[in-house]
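Participant: task: produce atomic coordinates for the following.
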Amino acid sequence: MKGLILAIQFLTRLPMPAVRADAGDFARSMRWFPAVGLIVGAVVAGAGWAGLRIDGWAGALAALVAWVAVTGALHLDGLSDLADAAGAAHKGRDRLLAVLADPHVGSFGAVAIGLQLLAKLVLLHAVIERGLWWPLALIPFAARIAPLVWTLWLSPLHEGLAARFRGAIGWPVVVAWAVVLAGAAWLSPGLLVTAPAILAFGGWLKARIGGISGDGHGAGIELVETALLLAILL
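Facilitator: Presented below is the predicted three-dimensional model:
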């Protein structure tokens, strides 16, 4: 239970009781990330359903605002930092790492955030108009399996968040959540796109960036969520 509480505290802005934990406890809490996704999904779907009492666009906006608010824009921040770093990657690894560590938002990052929010808003409208509530609620769960895979697959770029997670989980944890995902895919076959989306972004990170960081995890979660919104519509 401690691990779940720590994961909720890290990935969301939901109020939780204080718990005593060390760095090892925090790293091991990563195995609960997909479970936190179920909570996020319930909040997003609930907000979309409430907004739909007005109209479809109000539902989409309510769902998007809830999505950003419940996560504290944590993953959007990662997307922004990674976009800026990717734009500087041609200048060498040192420059890439320096941009990743820079808290300021550059032009690439601003454009990435704007496009991501716009894409989610449009796709949420279509999802809500079609009444795809269960698939919508399951998308954040599916997307949060991705960091478990990337942690075990990709080398950390530096001694930061990604490095702390590495070694705290094993492939059996990933397999267990993959089985749950396979069951969820009975409700929405579009969720099967999770696997190729995870592999595609991980391959891009390996080729373009050279490894994974906390920003890479956040950016990847955002992009996998958007890919899954499109997949459940198709």
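Participant: can we go C-alpha only for contacts and neighbour counts from here?
Facilitator: OK.
Participant: run the chain-centre distance for the top helix by length along the chain.
Facilitator: Longest helix in the chain, counting residues (DSSP state H): helix 107-129. Distance of helix 107-129 from the chain centroid (Cα atoms, centre = their mean, to the nearest Å) equals 14 Å.
Participant: any idea how far the residue of the chain positioned farthest from its centre is from A176?
Facilitator: For the chain, the residue at maximal distance from the C-alpha centroid (Cα atoms, centre = their mean) is I54, at 28.5 Å. In this view, I54 and A176 are 40 Å apart by Cα to Cα, to the nearest Å.
Participant: repeat for G48
Facilitator: G48 is 30 Å from A176, by Cα to Cα.
Participant: another one to check against the first:
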Amino acid sequence: MRSFLIALSFLTRLPVPRIDASAADFARAVRLYPFVGLLIGALVAGVAWAGALVDPWLGALAGVLAWTWVTGALHLDGLADLADGLGAAHGNRDRLLTVMADPHVGSFGVVALVLQIAAKLVLLCLLLPHGALAVMTVPAAARIGPLVWAWRLPPLRPGGLGASIAGAVRPRDLFAWAGGLIALCVVLPPLAITPLVLLALGAWFKRRIGGVTGDVHGAGIELTETALLVALLAQP
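Facilitator: Below you'll find the model as predicted:
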């Protein structure tokens, strides 16, 4: 429960009891990120479904607003930082990391944010008629990503979030969440694409960036969520 509350306090704006947590505690909490994702998904799906009773676009807008609020735009921030870094680096990894660390948002980041929010808005509107369960599972499946990327890729910033969780992921955690994902795929077969999305993003992060940071994890979650929404929409 302690690790879950730490993960919940880090990944969401939901009120939780104050917990004094060390860097190691935050690192261990990564193992429960998918549980937090399921809670995020339940909130987003519920709000979107309620809005869709009036109009599908209103439901989609309500869902995106809830998604952004409950996560505090944490992962959107990572996506914007990664876009700015890739856009300004011109192949220079040191410059890429420097730009990603800059708290200001540049034009590449703004474009990435607009496209991501627009994509979620349209995809939610189209997906809501298929049921709330599909929407609810997406944030949970996407948050398996940090476990996979932390296990496969080197951290780029010593002492950063990527470095702190790198040693916290155990093989049994990956096997456990793989089993949970298989169970979800029985109900929602399109989620079977999740491992391919996570591995493809991991390979891209390794080739273009050389490893992972906290921003990369956040960007990866956002990109995975969009890919899974598309996959769910494509089901017959």
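Participant: tell me how the two chains score on TM-score.
Facilitator: The TM-score (TM-score structural alignment, normalised by the length of structure 1) is 0.98; 233 aligned residues with a Cα RMSD of 0.9 Å.
Participant: please identify which of G48 and A176 of structure 1 sits among more neighbours.
Facilitator: Between G48 of structure 1 and A176, counted using other Cα atoms under 10 Å, the more crowded position is G48 (31 against 10).
Participant: does that one really touch W57, like I thought?
Facilitator: No: if you go by Cα atoms under 8 Å, G48 of structure 1 and W57 don't touch, sitting 9.3 Å apart.
Participant: what are the buried residues along whichever strand or helix holds L184 of structure 2?
Facilitator: Using DSSP states H and E, L184 of structure 2 falls within helix 171-187. Across helix 171-187 of structure 2, burial judged by 16 or more other Cα atoms under 10 Å covers 173-174, 177-178, 181, 184.
Participant: so how far is that helix off the chain centroid?
Facilitator: With Cα atoms, centre = their mean, you get 17 Å for helix 171-187 of structure 2.
Participant: got it, and stretch 79-96 of structure 2?
Facilitator: 19 Å.
Participant: please point out which parts of the longest helix of structure 1 sit buried.
Facilitator: Of the residues in helix 107-129 of structure 1, those buried (16+ other Cα under 10 Å) are 108-110, 112-113, 116-117, 120-129.
Participant: ok so, going back, check which element follows the helix holding L184 of structure 2 along the chain.
Facilitator: Counting by DSSP H and E, the next helix or strand C-terminal to helix 171-187 of structure 2 is helix 194-208.
Participant: relative orientation of that following helix and helix 171-187 in degrees?
Facilitator: 130 degrees (axes from the mean of the first three to the mean of the last three Cα atoms, to 10 degrees).
Participant: contacts for helix 194-208 of structure 2?
Facilitator: By Cα atoms under 8 Å, 6 or more residues apart in numbering, the residues outside helix 194-208 of structure 2 that reach it are 141-142, 145, 148-149, 152-153, 211-212, 216, 220, 224, 227-228.
Participant: circling back: need the max-distance pair from the buried residues of helix 171-187 of structure 2.
Facilitator: Pairwise distances across the buried residues of helix 171-187 of structure 2 (Cα to Cα) peak at 16.7 Å, for the pair D173 and L184.
Participant: between the contacts of helix 194-208 of structure 2, which is nearest L11 of structure 2?
Facilitator: For the contacts of helix 194-208 of structure 2, the nearest to L11 of structure 2 is A142 (12.9 Å; Cα to Cα).
Participant: what is the equivalent residue in structure 1 for that closest one?
Facilitator: Counting by TM-score structural alignment, A142 of structure 2 lines up with A143 in structure 1.
Participant: next up, the contacts around the closest residue to G190 of structure 1 other than its chain neighbours.
Facilitator: Among residues not flanking G190 of structure 1 along the chain, I232 sits closest, at 4.4 Å (Cα to Cα, 6 or more residues apart in numbering). Shown in contact with I232 of structure 1 (Cα under 8 Å, 6+ apart): 127, 135, 188-191.
Participant: distance of I232 of structure 1 relative to R31 of structure 1?
Facilitator: On the measure of Cα to Cα, I232 of structure 1 and R31 of structure 1 end up 25 Å apart.
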